[in-house]
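Trainee: quick one: sequence plus predicted model below, questions after.
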Amino acid sequence: MATDKELWKAAGKRLAAARSRAGYPSQKAFSVAVDLAEPTIAKYEQGVREIPMTLLHWLAEQHGIDVNWIVTGQGNMLGERHVPLSDSNLPPRTEMLIELMNPLGRLINEIYREMGVKVTDDQRMGLLARWYANLAARIGPQDDWDQMQMRLATIGEDIRAELKLKAENLSSSKRSAL
């Protein structure tokens, strides 16, 4: 029979995979979403601490992750009855995040145009991916549509600030080269 530590370690690896599948690229983003400290998440994923039922329940409810799969490794991550994700069966948080993709893309385009910065399509896609991950990390599990829209406005301010800083650094580099 496996020891608790062996079971925790295996479940921790599956928790990390489930976190990633649920759209949280980092332990930090996940810790914000579930309102736990990042080191605590790290300990769960390393198998140092037992994963609490409340976290497993949240993953099942919010992201359709099969709790049995995390605990035992049997079945698949999204359960035996898993239906491929479509608009009709996405978790509510995921649906709202997807709904923010187009407004975020338009916001990026608008800011770059307004500041006279040209980007290629590949650069634009990279910017969208980076700022989308940033936005997703800022959104809490209880945020509603209005709160997500406010976070989007904050992202716009951050994009402008980043572009201004890059422009200032570029102009000071040119002056020092003279």
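Mentor: Cool, the structure landed.
Trainee: every contact and neighbour count from this point should use C-alpha atoms.
Mentor: Fine.
Trainee: what's the helix ranked longest in the chain packed up against?
Mentor: Criterion DSSP state H: the longest helix present in the chain is helix 145-177. When contacts are defined as 3 or more C-alpha pairs under 8 Å, 6 or more residues apart in numbering; DSSP states H and E, helix 145-177 sits against helix 92-114, helix 121-138.
Trainee: below is an additional structure, to be compared with the one above:
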Amino acid sequence: MAKPENDPKTPLGARIRDVRRKLGDPDRADFAEKLGISKNTLAYYERGERTPDAVILAIYNELLGVNINWLATGKGEMFDAAGGVRMTVQLDAELLERLHDRVAAIYHDVGQKPPQRRIAREAANLYNELAKVVQDMSDQEMVDAALPMVALEFKRRLERAAEEPGTGKRSAS
């Protein structure tokens, strides 16, 4: 059983811990490795026993998209509006297959036969759209509830594109 983590002694330490928790609460050692620091160093930062230097703050910003102003002061949003979370995440392969199949079916419904790479790209785009509306992508019930909405938006976008003259996306039928 994992040893419980001590409460942060400073607001900065709490915010540093909040980032890891917001990213799915990965194991501290794994998270520290992604940041390029030791597990103990991360623990010191999260407990508020040490203050990270500018290099570490820059890593949080560049790798994770964390708003440095928020990290330092608590003001603003946790993640940069433009960047969002940039950390590599584990994707659910089964969900990606479902999205691929959904995209292929939508293309079929609108009478288009795109190359497989286009279907794969649109499946990834659908995943990203889902991630905007579903806070926890491992919550299958929320994913299942949101998927029809983002799929319908994709279908409508294809239909609008097919109606526009000169787009080359009209159905051949």
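Mentor: Perfect, I can see it now. Bear in mind that the values here come from a model prediction, so they are computed numbers and not experimental data.
Trainee: TM-score for the pair, please.
Mentor: Overlay of the two chains. TM-score (TM-score structural alignment, normalised by the length of the second structure): 0.48; 108 aligned residues with a C-alpha RMSD of 3.7 Å.
Trainee: picking that back up, in CSV: the helices and strands packed on helix 145-177 of the first structure, plus distance to A17 of the first structure.
Mentor: Listed next are those as CSV, based on distance: least, C-alpha to C-alpha, whole Å:
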stretch, distance to A17 of the first structure
helix 92-114, 17
helix 121-138, 17
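Trainee: which outside residues touch stretch 151-167 of the first structure?
Mentor: Contacts to stretch 151-167 of the first structure, defined as C-alpha atoms under 8 Å, 6 or more residues apart in numbering, come from residues 100, 104, 107-108, 111, 115, 131, 135, 138-139.
Trainee: drop anything exposed from the residues you listed.
Mentor: 100, 104, 107-108, 111, 131, 135, 138-139 (16 or more other C-alpha atoms under 10 Å).
Trainee: tell me the one of these nearest L59 of the first structure?
Mentor: The closest of those to L59 of the first structure turns out to be I139 (C-alpha to C-alpha; 15.9 Å).
Trainee: buried set for the longest helix of the first structure?
Mentor: Under the neighbour-count criterion of 16+ other C-alpha under 10 Å, helix 145-177 of the first structure has 148, 151-152, 155-156, 159-160 buried.
Trainee: farthest-separated two in these?
Mentor: Distance extremes for the buried residues of helix 145-177 of the first structure: the farthest pair is M148 and R160 at 18.7 Å, using C-alpha to C-alpha.
Trainee: related to what we said a few turns ago, tell me which two in the buried ones among the contacts of stretch 151-167 of the first structure are the farthest apart.
Mentor: Greatest spatial distance among these (C-alpha to C-alpha): I111 and I139, at 21.7 Å.
Trainee: returning to that earlier point: how about the helices and strands packed on helix 145-177 of the first structure, which one is nearest N169 of the first structure?
Mentor: With C-alpha to C-alpha, the closest approach to N169 of the first structure among those belongs to helix 92-114: 17.0 Å.
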